[in-house]
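J.: Predicted model and sequence below, questions to follow.
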Amino acid sequence: MYKFRINFKEGIEENYRLIAIDYWKIEESRFVHTIVEIAQKYGVSHMALTGIVQRNATCSKFVGVCSICQEEIWQTASNRTSFNSLKKKSQCEECRELERQKWLDQVEARNRGLRQRETKQQLQQKGLNQIPPSTTLKFSLARNTNKTKPKQPEYSGTFVLKQDVVIKAGVKYLYGGWELTDGSINLQFKPVEEIFPTQQRDIREEPGFIGRQVEQLYNDLMTINEERDKNDEPPF
């Protein structure tokens, strides 16, 4: 059995109020009067009758009790077709919207956590894969065997660094060059302070102990160079 209530427009004319009462009258879950009967009773057409009711009176139907807030749930219709389509509900619109928003917040929190973990993993992986910058610059000068003009360079070519190299202004660099069997030259530039704290000049001018140590460094590099010279590889 339906539980319903008629909602009249404020200031409704009495004749329209009577029409609406007959239109929305329900007994044993059925409308008491047919549209034809009401139209004939008040001397109006079917279309006019529908318009009068929609403009002046709606009907609210009890469809359940909210399982969250325990409030009664009522839904409103402006005509019989809409009224008959109203179904039972277990949640009111307010609680339903709150539950939907709560679910969306949980989904967003979960997705945000996943994104943060992915970002952290990516940063960690990037940190593992990242090669720290070097302070030593080394490359090879290839002899230009196709030289046809005097002004063309004796050495030319390209090279690719395997990692970033930091070259700073005001820093003294030790430089060295080794000629290979094919005529190319391997070059290296390394900060002197990484070897010994000294001032940059010809190694023969380096005072005492420092000069001998720098010469020893060159001797060691020359030994490495001789071992790799067969493959024309850079000495370090």
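T.: Perfect, I can see it now. Since we're looking at a predicted model, the values are computed, not measured.
J.: From now on I want contacts and neighbour counts done on CA atoms only, so please keep to that.
T.: Noted.
J.: Buried residues, the longest helix seen in the chain. List them.
T.: Counting residues, the longest helix found in the chain (DSSP state H) is helix 93-129. For helix 93-129, the neighbour count (16 or more other Cα atoms under 10 Å) marks no residue as buried.
J.: Which elements pack onto the very next helix or strand once past it?
T.: Elements were assigned by DSSP states H and E; along the chain past helix 93-129, the next helix or strand is strand 137-141. Contacts defined by 3 or more Cα pairs under 8 Å, 6 or more residues apart in numbering; DSSP states H and E place strand 137-141 against strand 185-191.
J.: Show me what counts as buried in the strand it packs on.
T.: Buried residues in strand 185-191, defined by neighbour count with 16+ other Cα under 10 Å: 185-191.
J.: Which neighbouring elements make contact with the longest strand seen in the chain?
T.: Taking DSSP state E as the criterion, the chain has its longest strand at strand 57-65. Here strand 57-65 touches strand 4-8, helix 14-24, strand 72-77, going by 3+ Cα pairs under 8 Å, 6+ apart.
J.: how far off strand 4-8 does it point, in degrees?
T.: Angle, strand 57-65 to strand 4-8, by axes from the mean of the first three to the mean of the last three Cα atoms, to 10 degrees: 150 degrees.
J.: Report the inter-axis angle for strand 57-65 versus strand 72-77.
T.: Going by the same axes, to 10 degrees, strand 57-65 makes 150 degrees with strand 72-77.
J.: Tell me what angle strand 57-65 forms with helix 14-24.
T.: Going by the same axes, to 10 degrees, strand 57-65 makes 40 degrees with helix 14-24.
J.: Leu128 and Gly113: what is the separation?
T.: 22 Å (Cα to Cα, to the nearest Å).
J.: should've said Thr76
T.: Computed as Cα to Cα, the Thr76 to Gly113 distance reads 42 Å.
J.: One more: Glu99?
T.: Separation of Glu99 from Gly113 (Cα to Cα) stands at 21 Å.
J.: Please tell me how far the residue nearest to Glu179 when sequence neighbours are not counted sits from Leu221.
T.: Nearest residue to Glu179 in three dimensions, chain neighbours excluded: Ile185, at 4.4 Å (Cα to Cα, 6 or more residues apart in numbering). Ile185 sits 14 Å away from Leu221, going by Cα to Cα.
J.: Okay, one more to line up with it:
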Amino acid sequence: MSVNSIAGGAAALSAVAPPQTRDDPRYLQVVDTLVSPDATPTQREHAYDLVAGLESADDTPLTDAVLTERAAQAIADDRTIPVAVSAVAPLVPPGTALGPFPSSDAGALEMMTYSNPLSIKANLENGGLIFRDPDSDQFFVTTPMGGTLDGFNPGQVPQPDDLTLVACYHGHADYSKADGSRTDKAGDEFNSDHFSAQDKSLADRGVWGSVIYVSTPSGDFRKYDAATRQDTVIN
């Protein structure tokens, strides 16, 4: 081997970028907070890079709170990193699509686990929509938007152009009298632990997809599938 070829090889090696280290404790903490434990190592590395890029883009240090909030939006917008719903949902606007999930049921369960206590605490319905990505066959569910004592309007929820609507979910608030005063299960005047006839009719007509989910004051999460006319508890 000639001297020139040795020198050329060394130059080529020196031009290769060293492996990127992902060991900044601040960024790791944000990833641990916002990313689902089910995420793969590659997905976690991608999340780390998104977080690190937020400070480098601003060219100024961000407080931990600001960094976490911006990272939540960046990870949600990326749509390739499974999120920790309970951590991300409070940091992004109502109606933000979160995911990805392997199924509509999985997304609904995760989001209703977060949204049902909010619905009960406020004694107001809330809800959102569930979408399928036709390219990846994965599912996304929106963070809850507010409703009334006895209703929720899915029409207020933003619908991304590149996702397909498949289902909706909502929470039935707390056990209540017709005037909105709280009561117990025996005194409830809204049949809150079950779908209303209108709920099932919307699914039967495919208005917001052919599947509808509801979370109830009892803690049950129910699913109605218009294709089978089956009403089941899924949690």
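T.: Perfect, thanks for sending it. Here the structure is a predicted model, which means the values were calculated and not measured.
J.: Fetch the TM-score of the aligned pair.
T.: Between these two chains, after superposing, the TM-score reads 0.23 (TM-score structural alignment, normalised by the length of structure 2); 75 aligned residues with a Cα RMSD of 3.9 Å.
J.: Same list (the helices and strands packed on strand 57-65 of structure 1) but as a markdown table, adding mean neighbour count and distance to Leu123 of structure 1.
T.: Shown next, in a markdown table, are these (neighbours: other Cα atoms under 10 Å; distance: least, Cα to Cα, whole Å):
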| stretch | mean neighbour count | distance to Leu123 of structure 1 |
| --- | --- | --- |
| strand 4-8 | 16 | 62 |
| helix 14-24 | 17 | 68 |
| strand 72-77 | 17 | 52 |
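J.: Would you format these as a markdown table with distance to Asn225 of structure 1 included?
T.: Below are those laid out as a markdown table (distance: least, Cα to Cα, whole Å):
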| stretch | distance to Asn225 of structure 1 |
| --- | --- |
| strand 4-8 | 100 |
| helix 14-24 | 104 |
| strand 72-77 | 90 |
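J.: Trp103 of structure 1: which of those is closest?
T.: The minimum distance between Trp103 of structure 1 and these falls on strand 72-77, with 22.1 Å, by Cα to Cα.
J.: Which elements pack onto the closest one?
T.: When contacts are defined as 3+ Cα pairs under 8 Å, 6+ apart, strand 72-77 of structure 1 packs onto strand 57-65.
J.: rerun at 10 Å
T.: Helices and strands touching strand 72-77 of structure 1, as assessed by 3 or more Cα pairs under 10 Å, 6 or more residues apart in numbering; DSSP states H and E, comprise strand 4-8, strand 57-65, helix 80-84.
J.: With respect to Gln216 of structure 1, which of the ones you listed lies nearest?
T.: strand 57-65 (93.2 Å).
J.: the helices in structure 2, which residues?
T.: Assigned by DSSP H, the helices in structure 2 fall at 3-15, 25-34, 41-58, 64-78, 85-88, 104-122, 197-204.
J.: Output these in a markdown table; the columns should cover mean neighbour count and distance to Ile130 of structure 2.
T.: Output for the helices of structure 2, formatted as a markdown table (neighbours: other Cα under 10 Å; distance: least, Cα to Cα, whole Å):
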| stretch | mean neighbour count | distance to Ile130 of structure 2 |
| --- | --- | --- |
| helix 3-15 | 10 | 47 |
| helix 25-34 | 18 | 20 |
| helix 41-58 | 16 | 22 |
| helix 64-78 | 18 | 15 |
| helix 85-88 | 20 | 14 |
| helix 104-122 | 21 | 7 |
| helix 197-204 | 16 | 13 |
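J.: wait, which of those is closest to Val214 of structure 2?
T.: The closest of the helices of structure 2 to Val214 of structure 2 is helix 104-122. By Cα to Cα, the value is 8.1 Å.
J.: Leu174 of structure 1: what secondary structure?
T.: With DSSP: H, G, I helix; E, B strand; the rest coil as the basis, Leu174 of structure 1 sits in strand.
J.: Look up how far Leu128 of structure 1 lies from it.
T.: Separation of Leu174 of structure 1 from Leu128 of structure 1 (Cα to Cα): 31 Å.
J.: now do Phe209 of structure 1
T.: According to Cα to Cα, Phe209 of structure 1 stands 40 Å off from Leu128 of structure 1.
J.: again, but for Gln75 of structure 1
T.: In this view, Gln75 of structure 1 and Leu128 of structure 1 are 61 Å apart by Cα to Cα.
J.: ditto for Cys59 of structure 1
T.: According to Cα to Cα, Cys59 of structure 1 and Leu128 of structure 1 sit 69 Å apart.
J.: what does Arg100 of structure 1 give?
T.: Distance, Arg100 of structure 1 to Leu128 of structure 1, using Cα to Cα: 42 Å.
J.: Kindly report the same for Met222 of structure 1.
T.: Relative to Leu128 of structure 1, Met222 of structure 1 is positioned 33 Å away (Cα to Cα).
J.: again with Ile73 of structure 1
T.: 59 Å.
J.: Gln213 of structure 1 now?
T.: Taken as Cα to Cα, the span from Gln213 of structure 1 to Leu128 of structure 1 is 35 Å.
J.: one step back: wait, which of the helices and strands packed on strand 72-77 of structure 1 is closest to Ile35 of structure 1?
T.: Proximity to Ile35 of structure 1 (Cα to Cα) singles out helix 80-84 among those, at 10.0 Å.
J.: which residues make contact with the closest one from outside it?
T.: Contacts made with helix 80-84 of structure 1 from outside it, assessed by Cα atoms under 10 Å, 6 or more residues apart in numbering, are listed as 23-24, 29-31, 35, 50, 58-61, 75-77.
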